[in-house]
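Chemist: What would the 3D arrangement of this be:
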Amino acid sequence: MLAGKHILLIIGGGIAAYKSLELIRRLQDVGARVTPVLTKAGEEFVTPLSVSALAGTAVHRDLFDLTAEAEMGHIQLSRSADLIVVAPATADLMAKMAQGVANDLASTLLLATDTPVLVAPAMNVRMWEHPATQRNVAQLQADGVDFVGPTDGGMACGEFGPGRLAEPEDIRAAIEVFFKAGPLQGKRIIVTSGPTHEPIDPVRYIANRSSGAQGTALARALSALGAEIVFITGPARVAPPAGVAVVAVESAREMAAAVEAALPADAAVFAAAVADWHVTTASDRKLKKSKDGLPHLQFGENPDILRTVAQRTVERPKLVVGFAAETNDVLENATAKRVRKGCDWIVANDVSPETGIMGGAENAIVLIGEEGAENWPRMSKEAVAEQLAERIAAALTYIS
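Modeler: Model (predicted):
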């Protein structure tokens, strides 16, 4: 897929710059040609010699290289690539991009191009969360710049949170998504994933054991077939897939609102394990033990996201897929659920504790549609996702 593609890699400053060396190698492993551009700040963390040795070509560093500029080198550099990747992208570099500043080679290249740009941010968590950075991110997204990461984790400064550079494999995956032209090219698909957390008080909540692994794998597989994915996820235990639009939510009501905002779509796949109820008497303070006995919790029903979307008369996706996690009478319960909800397919599985499926690495599903039920053998969740993505692609092609 990346064989013969020309990637212009701009390496910004920051401790995460060392990962750019691994990214170069991974891109070359799949046949891509990488032309590196190293900023002055980037040179403080990786040397031009190491970058050049891995890329197998000269490193571009200076805007005023007289030999290159005699032929307007920065213009040629900016327009000869199939994709420009900025990794790591510092807060400073993104600010320059958002404001149209061009005072060094990297920022000039980014301003003088009509080539698509993919940005992988890396910075301190406070810098990432600062309103100025978030304004710049929003501006860049509005300008058509794509993002991969940042991810949550520990940082060199000792803090924890969003701001870590996406791993080289995830950046490569995001690049591959950009060049994919599969059977779902041009299709927009909503995928929900993970559990929801329904608060009892500020420190306690009601949830389930869903890891989000199956929904994440499915979003990745659909993206690999060329779909534009809106990935709406509760607090999952697995990282979201690279190269997709991620909407993070906590509660079922937040997820329902996010799904509504993501419509219209060609298909919607509801893999999330959404809580049926929420606590209507949730406290804004931590509940304490009391001699008066146990606290009294009152429950209200959460919005039925699957049924609401499946029974829409306006902007209903062409294909609506639900999931049914059952502990008994799997086929009977899931078949009834499909009819009750009004969705096109139900993906049913047995999540009894002895199966190890809930939160595990494997799945065994029954795909239920209007024409009947189809039992699939137990396999990895990635394999389930790939096969289901192919079925979705075939169905949308037929419906279209």
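
Chemist: hey, let's count contacts and neighbours off CA atoms from now on
Modeler: Noted.

Chemist: residues near Asp114, how many?
Modeler: 12 (other C-alpha atoms under 10 Å).

Chemist: What's the separation between Ala174 and Gly144?
Modeler: Ala174 sits 15 Å away from Gly144, taking C-alpha to C-alpha, to the nearest Å as the criterion.

Chemist: and for comparison, fold this next one:
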Amino acid sequence: MKKKLIIGITGSIAAFKSVQLISDLSKENYEIDVLMTPSAAKFVTPLSIQALTKRKVYIDVFDDDPGTITHVDIVKNADAFIVVPASATTMAKLAYGIADNMLTAAFLAATCPKLIAPAMNVHMYENNATQRNIDTLKNDGVLFIEPGTGLLACGDVGKGKLADYNSIKLMIEYALHSHPLKGKRVLISAGPTRESMDPVRFISNHSTGKMGYAIARAAFLLGADVTLAHGPVSLKDIPGVTMKPFISANDLFELMKEESKKADYIIMSAAVGDYRPQDVAKEKIKKNDDCLHVEFIKNPDILSYLCANRTNQQIICGFAMETNDLIAHAKEKLLRKNADMIVANSLRTKGAGFATDTNVATLITKENTEDLPMMSKEDLGLVILDRLMSLKED
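Modeler: Now for the predicted structure:
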């Protein structure tokens, strides 16, 4: 079933970006109604918006359809109301409950989750009056999508750029989700480790971090306070998630030891190298002999440490990537490390493995083995968290 979004566009120079935003969200199976302030209509024509939504765009508070009170009726079945971009003027009106156009009147009448994505000059944004209005709206339960920093349309540099599409979409999804993990702390590791051989070379693996990032995103949507320890990956930071970078297995070990002290759930999805060179050359190793002999030593077993030093309330999940005997190896890992759950997947299975957007996993606990069909890593992240919450309830 389609979710109904109300999108309010205000008189910000970033209003033109709302056209692409609405186009993209329309492809995400949302039903969209658009309200514009009179100033917004000077930047973007209502006709261009109507062409995308196939629905009437409302501007004037008295622009009611026959037999309706539009600013009240339009929000009755709405799932979320987002003002994007939000100007300083409109935020001031919303903070004080001023309903002098269709957008502000409908916002006041709406009882659904409300979001605001500001976009304006950096000095307007940082002005004490604007910040007071933002605080007032936040205290009223309005969700804010933080603006970006960079070169603004006016030529100034600073905070005030409209957030990107992925950030806006994430916050809309957050608003539409229930939050069973609210008040809980989730610690996740993702990506590869790198072990230096010399100043030029390192030993690593093919992990891209996509699975761990997907779990972190899912945990955020479910309301958790999320910390993501990530190796060297090319993925963008997740808004609302505390990002903690690491390079080597020892880096990750120290990071997890510290962060795990306050975590309710720990999910070790990082691909941690089992060994590292015993000695790291201070200078680049030159190509001389036909063979290069390097002695490796074991890296710390981070999952075993976390399980052995857990608090009574912690739930800990590990991952097992195998090329053969997947279930047997994963069950042995679960028992040997005393984890609560192992997410097992095979590099040989189509749709699973490194660098894919999908995964095929088996969830293994001491009491149960659950084979899952191929699904997106985002959906798998939600399933993993659901099963871990069930373990905590038990």
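
Chemist: So for Ala174 and Gly144 of structure 1, which sits in the more crowded spot?
Modeler: More crowded of Ala174 of structure 1 and Gly144, by other C-alpha under 10 Å: Ala174, with 23 against 12.

Chemist: what residue of structure 2 takes the place of that one?
Modeler: Residue pairing (TM-score structural alignment): Ala174 of structure 1 is matched to Met171 of structure 2.

Chemist: so which helix or strand takes in that match?
Modeler: helix 165-176 (DSSP states H and E).

Chemist: next structured bit after that helix?
Modeler: Counting by DSSP H and E, what follows helix 165-176 of structure 2 is strand 185-190.

Chemist: average gap between that following strand and structure 1?
Modeler: Mean deviation of strand 185-190 of structure 2 relative to structure 1 after superposition (mean C-alpha distance after the TM-score superposition for structure 1): 3.8 Å.

Chemist: just checking, Thr136 of structure 2 touches Gly97?
Modeler: No: counting by C-alpha atoms under 8 Å, Gly97 is not a contact partner of Thr136 of structure 2; they are 10.9 Å apart.

Chemist: Please identify which of those two sits among more neighbours.
Modeler: For the pair Thr136 of structure 2 and Gly97, the greater number of neighbours falls to Thr136 (17 against 13), based on other C-alpha under 10 Å.

Chemist: And for that one, nearest residue in space, chain neighbours not counted?
Modeler: In this structure, Thr136 of structure 2 finds its nearest non-sequential neighbour in Ala95, 6.1 Å apart by C-alpha to C-alpha, 6 or more residues apart in numbering.

Chemist: ranges for the helices of structure 1?
Modeler: With DSSP state H, the ranges of helices along structure 1 come out as 19-29, 48-55, 66-69, 73-80, 91-99, 105-111, 125-129, 131-142, 168-179, 213-224, 252-262, 305-310, 330-341, 381-399.

Chemist: Now that we have those, can you turn them into JSON lines and tack on distance to Gln298 of structure 1?
Modeler: Putting the helices of structure 1 into JSON lines (distance: least, C-alpha to C-alpha, whole Å) gives the following:
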{"stretch": "helix 19-29", "distance to Gln298 of structure 1": "50"}
{"stretch": "helix 48-55", "distance to Gln298 of structure 1": "61"}
{"stretch": "helix 66-69", "distance to Gln298 of structure 1": "71"}
{"stretch": "helix 73-80", "distance to Gln298 of structure 1": "60"}
{"stretch": "helix 91-99", "distance to Gln298 of structure 1": "46"}
{"stretch": "helix 105-111", "distance to Gln298 of structure 1": "55"}
{"stretch": "helix 125-129", "distance to Gln298 of structure 1": "36"}
{"stretch": "helix 131-142", "distance to Gln298 of structure 1": "38"}
{"stretch": "helix 168-179", "distance to Gln298 of structure 1": "43"}
{"stretch": "helix 213-224", "distance to Gln298 of structure 1": "30"}
{"stretch": "helix 252-262", "distance to Gln298 of structure 1": "17"}
{"stretch": "helix 305-310", "distance to Gln298 of structure 1": "22"}
{"stretch": "helix 330-341", "distance to Gln298 of structure 1": "26"}
{"stretch": "helix 381-399", "distance to Gln298 of structure 1": "36"}
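
Chemist: Between the ones you listed, which one is closest to Leu8 of structure 1.
Modeler: helix 73-80 (7.9 Å; C-alpha to C-alpha).

Chemist: now Leu347 of structure 2, nearest residue through space, not along the chain?
Modeler: Among residues not flanking Leu347 of structure 2 along the chain, Gly353 sits closest, at 4.7 Å (C-alpha to C-alpha, 6+ apart).

Chemist: Show me what that neighbour aligns to in structure 1.
Modeler: The alignment partner of Gly353 of structure 2 in structure 1, by TM-score structural alignment, is Ile357.

Chemist: Confirm for me that its match is in contact with Ala348.
Modeler: No: counting by C-alpha under 8 Å, Ile357 of structure 1 stays clear of Ala348, with 11.8 Å between them.

Chemist: And the two? Which one has more around it.
Modeler: Per other C-alpha under 10 Å, whichever of Ile357 of structure 1 and Ala348 has more neighbours is Ala348, with 25 against 19.

Chemist: can you pull the contacts of the more buried one?
Modeler: Residues near Ala348 of structure 1 by C-alpha atoms under 8 Å, 6 or more residues apart in numbering: 323-326, 330-331, 334, 365-368.

Chemist: quick one: it and Ile189 of structure 1, what's the gap?
Modeler: To Ile189 of structure 1, Ala348 of structure 1 is 20 Å away according to C-alpha to C-alpha.

Chemist: do the same with Ala265 of structure 1
Modeler: Ala265 of structure 1 is 6 Å from Ile189 of structure 1, by C-alpha to C-alpha.
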